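# sequence? don't have it. structure:
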């Protein structure tokens, strides 16, 4: 499972010119699910998202978590995060999870984040989405549950 995390002052996702998810201060998280992923990958990603200290304290040090600041999360499924571009000119998506499995794990991550007491807005699995955000910092981080990076 892969995630791109961006610290934001605001973010939203539109489908068919309708806002379906919108947050203020917090994290915009793009989530890609691979075919080998399971509940343990979800748990790893959720633990990291909840506990990463990427928000500034009173001394302008990244020392606070999303829970500490009572921030929000916009969780957006992104199939293309699992693309492999190492060979050829076109990405290979052969390691991506099948859609129903990927959606189930995406929803598991969403529910686990909510169980942590966080406000979670979402994109729409399988939809053509327009995502906009204001990246604060900018701060952008990558997570991989296989710890490849």
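On my side now, so go ahead. Everything numeric in this text was worked out from a predicted model, so none of it was measured.
# going forward, measure contacts between C-alpha atoms and count neighbours the same way
OK.
# quickly find the element holding residue 44.
Assigned by DSSP states H and E, residue 44 falls within helix 39-51.
# okay, one more to line up with it:
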């Protein structure tokens, strides 16, 4: 699975002009299931993200995790993280998991994050979404279970 994490002061997602998910301080997580990904990988990634020390402590050092801070996660499906731009100018997305498999892994990942005690909000899989955020830092980190 691939994930792009953005540390945020707040974030929200709208579908057809209606807010369907929003959080205060925490992480905006853009997530993509790749072909061959498993539920075990989704669980491992959820645990890694929950423990990743990218929030500032009292000494202003990135020393705290999402779990330590009590922050929330807004989790958005983002198949374009599978973009292959190696040939020509139009990205290909053939390495992304098929839609039904991707949907199942997306929801499994959300459940895995929530099971770690992190409040979650989510987007709508496959929908055209408007995502807004206020970056904190900014801190943006890319993770891939394949590497």
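Yep, that arrived. Because the structure is predicted, anything quoted here is derived from the model rather than measured.
# got a TM-score for the two of them?
Scored against TM-score structural alignment, normalised by the length of structure 2, the superposed chains reach a TM-score of 0.98; 147 aligned residues with a C-alpha RMSD of 0.7 Å.
# residues of the helix holding residue 44 of structure 1 that come out buried?
Going by neighbour count (16 or more other C-alpha atoms under 10 Å), the buried part of helix 39-51 of structure 1 is 41-46, 49-50.
# can you list contacts of the helix or strand following it?
Where DSSP H and E defines the elements, the next helix or strand beyond helix 39-51 of structure 1 is strand 55-56. Strand 55-56 of structure 1 is contacted from outside by 7, 61-66, 69, using C-alpha atoms under 8 Å, 6 or more residues apart in numbering.
# quick one on the thing from earlier: now the buried residues of helix 39-51 of structure 1 as JSON lines including distance to residue 105 of structure 1?
Listed next are the buried residues of helix 39-51 of structure 1 as JSON lines, based on distance: C-alpha to C-alpha, whole Å:
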{"residue": "41", "distance to residue 105 of structure 1": "9"}
{"residue": "42", "distance to residue 105 of structure 1": "7"}
{"residue": "43", "distance to residue 105 of structure 1": "10"}
{"residue": "44", "distance to residue 105 of structure 1": "12"}
{"residue": "45", "distance to residue 105 of structure 1": "11"}
{"residue": "46", "distance to residue 105 of structure 1": "11"}
{"residue": "49", "distance to residue 105 of structure 1": "15"}
{"residue": "50", "distance to residue 105 of structure 1": "17"}
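# mind checking the SS state of residue 10 of structure 1?
strand (DSSP: H, G, I helix; E, B strand; the rest coil).
# for the spatially most central residue of structure 1, which residues are in contact?
Structure 1 has residue 29 as the residue nearest its centroid, 2.3 Å off, counting by C-alpha atoms, centre = their mean. Shown in contact with residue 29 of structure 1 (C-alpha under 8 Å, 6+ apart): 3-6, 73-76.
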